[in-house]
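[1] let's see this in three dimensions:
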Amino acid sequence: MFDRVQIKERAKAIYRSNVVKALVIGVVLWLVTEGNSGSTTEFNLSDSNDMVDAAQDSFYQLRSSHFWSLIPFAFAGYAIIRLLISVLISPVQTMLMYYYKDMSLGKESPNIMEVVQRGVFFKVAAVTILSAIGIGIATIFLVVPGIYLSYVWRYVGLIAVDHPEMSITEVFAESKRITMGYKFDLFVLDLSFIGWYIAVAVVSVISLGILGVIGGIALTPYTALSDVEAYNVLSLNFTESSEW
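    Purely as a prediction, here's the structure:
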C-alpha cells in the first residue's frame, strides 16, 4: 500500500542513519541535476528561450562579418555536445539514485558502480534519454501530457538496472505497470516537498545564494530517498530490512 507519510518517514530515518554517505552522493546528484536540467529530466523552456536569444544576437553580430556561414556548424556542434552530455549524465543520475536504493534496502556497502558492473550502463542511457526526449516533446506541445509521461516513465532507469534481462520496450512497459493507479500519489509526494523548496528559495535570497546551495544539497538526499522508497513500494522489490 502506498503511504506517503510512511515513505517520507522511512526516507528521513535512512538519511539520519547514513547522513555522511547520503550527503556526499547528494552533492554529486545536485550538481548533475542542476547542471543538466533540461537535457535528462525535464525540458526547460527558459533555457530554450535563452539559447534562441543568444543565437539571434550571435547571428546579428556575425551577419556583418565573413563568418556567418559557420552558424549552422555551430548549432550542429552544440546539439552534438548536448547529446553527448545527455548520454553521459543520464546513466550517472541513475547510478546515484541506485546507490540510494541500495542504501534504502539496508545494504552495508552500497556500490555506486553497480550499474556498470551489471552491464546495463548503455541500456540505462538509452531508456533515460528516450524518456527525456518523449517527455520533452510532449511538454513543448502540450504541458499536461508531458507531466503525465514523466510519471508513467518515472522509474525506467531503476527498472533497467533491476531487470537487465528486459528489453528497452519491456522496461518502459514495466514502469507504466508499476505506476498504474499511483501517478497521482507520486504527484502528491512530489508536491509535499514544496514547503522545503520555498524555504530553500527564501534563505537563498537572504544569503545571496550561498545558503540556497547548501539547502538544496541537504534536501537532495531526502527527496531522492523518498523517491526510491516509493519505487520499492510500487515494485514490491524490497528486502525484509526495508519493511516498516
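[2] contacts, neighbours, all on C-alpha from now
    Will do.
[3] what distance separates the longest helix out of those in the chain from the centre of its chain?
    For the chain, the helix reaching the highest residue count under DSSP state H is reported as helix 71-104. Remark: helix 71-104 is offset 10 Å from the chain centroid, using Cα atoms, centre = their mean, to the nearest Å.
[4] ok, stretch 202-215 next?
    On the basis of Cα atoms, centre = their mean, stretch 202-215 sits 22 Å off its chain's mean C-alpha point.
[5] give me every residue that touches Tyr98.
    By Cα atoms under 8 Å, 6 or more residues apart in numbering, the residues touching Tyr98 are Ile112, Val115, Leu158, Val228.
[6] mind redoing it with 7 Å?
    Tyr98 sits next to Leu158 when contact means Cα atoms under 7 Å, 6 or more residues apart in numbering.
[7] what about it, distance to Thr220?
    Here Tyr98 is placed at a distance of 14 Å from Thr220 (Cα to Cα, to the nearest Å).
[8] and the longest helix of the chain, which residues are buried?
    86-104 (16 or more other Cα atoms under 10 Å).
[9] and if you look at stretch 149-167?
    By 16+ other Cα under 10 Å, the buried positions in stretch 149-167 come out as 149-162, 164, 166.
[10] try stretch 2-12
    For stretch 2-12, the buried set under the neighbour-count rule, 16+ other Cα under 10 Å, comprises Arg4, Ile7, Lys8, Arg10, Ala11, Lys12.
[11] please provide the structure for the following sequence as well, for comparison with the first:
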Amino acid sequence: MWTRKELKEKGKKAFLFNYWKTVLVSLVLVILVIGTSGSVAGRGRSNPANDRGEKSAVTTMTETAEDTINEHSLGNKQVELPPAAKAVLAVLAVIVGIVGVGSALAFMAFLVNPFEVGCRRFFLRNLNQKAKFSEVAFAFDNNYLNIVKICFFMTIYTFLWGLLLIIPGIIKSYEYRMIPYILADHPDMSQKEVFAKSKELMKGQKWRAFVLDLSFIGWEILSLLTARVLGVLYVTPYRDMTNAALYERLEYGNLAAEENN
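    I've put the predicted structure just below:
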C-alpha cells in the first residue's frame, strides 16, 4: 500500500537532486505531448464553438473566391459561385482538414509518443540516481516500431472511449496510464502484454491515482498566478517525478523502498 505523502516526498527529493535536467525533460514533455494532443483533441471535440469553426473552415475557400470575384467585377452586381464550384471547394477544404489531422496524428505517433516514453524512462531512472538527458531518446534505439504501434493504439482507444462518454474515457485513461512507463522498462513487450500489465497495475488504483492528481491543484493555481513560471520550474517536474514513483511502487512494491533505505 502506498501513500500520497510517500510518493510525493520521493518524487520531490529525486527532482531536486537532479534539478535542471528534470526541469528540461519535463518542459520537453509538456511542449510535445500536451501541445500536440491538445491540437488533435481540439479538432475532434464536439461543441457549438467548434461546430462554427468547422463550418467556417469548409466555407472559407468558397467565400474567399466569391469576394475576390466581386472585388474585380464591373458594376455593383454581386457574383455568386455556381453550386458545382461550391461543392468542389467544399470537398477540397474537407480534404485539407483531413490531411491536417492525419499529419498531426503521424507526428504524434512517430515522434511525440516515443519521446514521451523516453521522458518517462528518464523520470524512472532519476528516482534512484542522476539520470542522463540522453534517456529521452531511448525509444528510438529500442524496439522503436513496437513502441510506436502500442502508443498509437493507446491514443486511439482513449480517444474512442472518450467519444462514447466522458467518464468511461477518464477511467480508460487511468487504466492505460502506466503504458509509457511499462514500455520504458520493457520495450520488447507485446501490445497485448503491455495493455494487460497496465490494467493489472491500475486495478483498484484508479481512484487513488485520481486523488493523487487532485493533490497538485493548489500548486497548479499558484502556477497560474505566476504565468506558468512556477509550473515550469517546480510544479510540473515535481508531478512527473511523483508519477514515476507511483509506477515504481506499483511495479516493484516494497522492493524499491527497501533498496533506498
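[12] what's the match for Tyr235 of structure 1 in structure 2?
    For the record, residue 235 of structure 1 is Ser, not Tyr. Taking TM-score structural alignment, Ser235 of structure 1 has Glu251 as its aligned residue in structure 2.
[13] next: Ser150 of structure 1.
    Aligned against structure 2 by TM-score structural alignment, Ser150 of structure 1 finds its counterpart in Ser173.
[14] residues in contact with stretch 162-176 of structure 2?
    Stretch 162-176 of structure 2 has contacts (Cα under 7 Å, 6+ apart) with Thr158, Trp161, Phe195, Ser198, Lys199, Met202, Lys206.
[15] switch the cut-off to 6 Å
    Counting contacts by Cα atoms under 6 Å, 6 or more residues apart in numbering, the residues outside stretch 162-176 of structure 2 that touch it are Thr158, Trp161, Ser198, Lys199, Met202, Lys206.
[16] how about JSON lines for the residues you listed, with neighbour count and distance to Ser26 of structure 2 added?
    Below are the contacts of stretch 162-176 of structure 2 laid out as JSON lines (neighbours: other Cα atoms under 10 Å; distance: Cα to Cα, whole Å):
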{"residue": "Thr158", "neighbour count": "20", "distance to Ser26 of structure 2": "23"}
{"residue": "Trp161", "neighbour count": "17", "distance to Ser26 of structure 2": "27"}
{"residue": "Ser198", "neighbour count": "22", "distance to Ser26 of structure 2": "22"}
{"residue": "Lys199", "neighbour count": "20", "distance to Ser26 of structure 2": "25"}
{"residue": "Met202", "neighbour count": "19", "distance to Ser26 of structure 2": "23"}
{"residue": "Lys206", "neighbour count": "19", "distance to Ser26 of structure 2": "23"}
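[17] show me where the stretch 1-150 of structure 2 has helices.
    Under the criterion DSSP state H, counting those that start in this stretch, the stretch 1-150 of structure 2 carries helices at the ranges 4-17, 19-29, 35-44, 48-72, 83-107, 113-126, 144-164.
[18] so where in structure 1 does the last one end up aligned?
    Yep, that's helix 144-164 of structure 2 we're talking about. Going by TM-score structural alignment, helix 144-164 of structure 2 sits over residues 121-141 in structure 1.
[19] spatially central residue in structure 2, please.
    Within structure 2, one residue has its C-alpha closest to the average C-alpha position: by Cα atoms, centre = their mean, that is Val33, at 4.0 Å.
[20] from Met61 of structure 2, how far off is the nearest residue to that one once chain neighbours are set aside?
    With Cα to Cα, 6 or more residues apart in numbering as the criterion, Val33 of structure 2 has its nearest non-adjacent residue at 6.1 Å, and that residue is Val112. Computed with Cα to Cα, the distance linking Val112 of structure 2 and Met61 of structure 2 is 32 Å.
[21] same deal with Arg249 of structure 2?
    55 Å.
[22] same question, Asp188 of structure 2
    For Asp188 of structure 2, the distance to Met61 of structure 2 equals 47 Å [Cα to Cα].
[23] now do the contacts for the residue nearest to Arg177 of structure 2 when sequence neighbours are not counted.
    Distance criterion Cα to Cα, 6+ apart; nearest residue to Arg177 of structure 2, sequence neighbours excluded, is Ser198 at 7.0 Å. Residues touching Ser198 of structure 2, when contacts are defined by Cα under 6 Å, 6+ apart, comprise Tyr176, Met178, Ile179.
[24] which position in structure 1 aligns with Ser198 of structure 2?
    For Ser198 of structure 2, the aligned position in structure 1 is occupied by Ser175, per TM-score structural alignment.
[25] which SS state does that match fall under?
    helix (DSSP: H, G, I helix; E, B strand; the rest coil).
[26] thinking again about what came up before, from Ile179 of structure 2, how far out is the residue nearest to Arg177 of structure 2?
    Distance of Ser198 of structure 2 to Ile179 of structure 2, computed by Cα to Cα: 6 Å.
[27] equivalent analysis for Ile217 of structure 2, please.
    Distance check for Ile217 of structure 2 against Ile179 of structure 2: by Cα to Cα, it reads 24 Å.
[28] same check, this time on Lys5 of structure 2
    On the measure of Cα to Cα, Lys5 of structure 2 and Ile179 of structure 2 end up 24 Å apart.
[29] what sits closest to Ala228 of structure 1 if chain neighbours are left out?
    No, residue 228 of structure 1 isn't Ala; it's Val. Lys101 (5.5 Å).
[30] hang on, I meant Ile168 of structure 1
    What sits nearest to Ile168 of structure 1 in space, not counting adjacent residues and going by Cα to Cα, 6+ apart, is Val127, at 6.4 Å.
[31] with Val144 of structure 1 as the reference, measure out to the one you found.
    Here the distance between Val127 of structure 1 and Val144 of structure 1 works out to 21 Å (Cα to Cα).
[32] more neighbours: those two, which one.
    Relative neighbour count places Val127 above the other of Val127 of structure 1 and Val144, with 24 against 12, counting by other Cα atoms under 10 Å.
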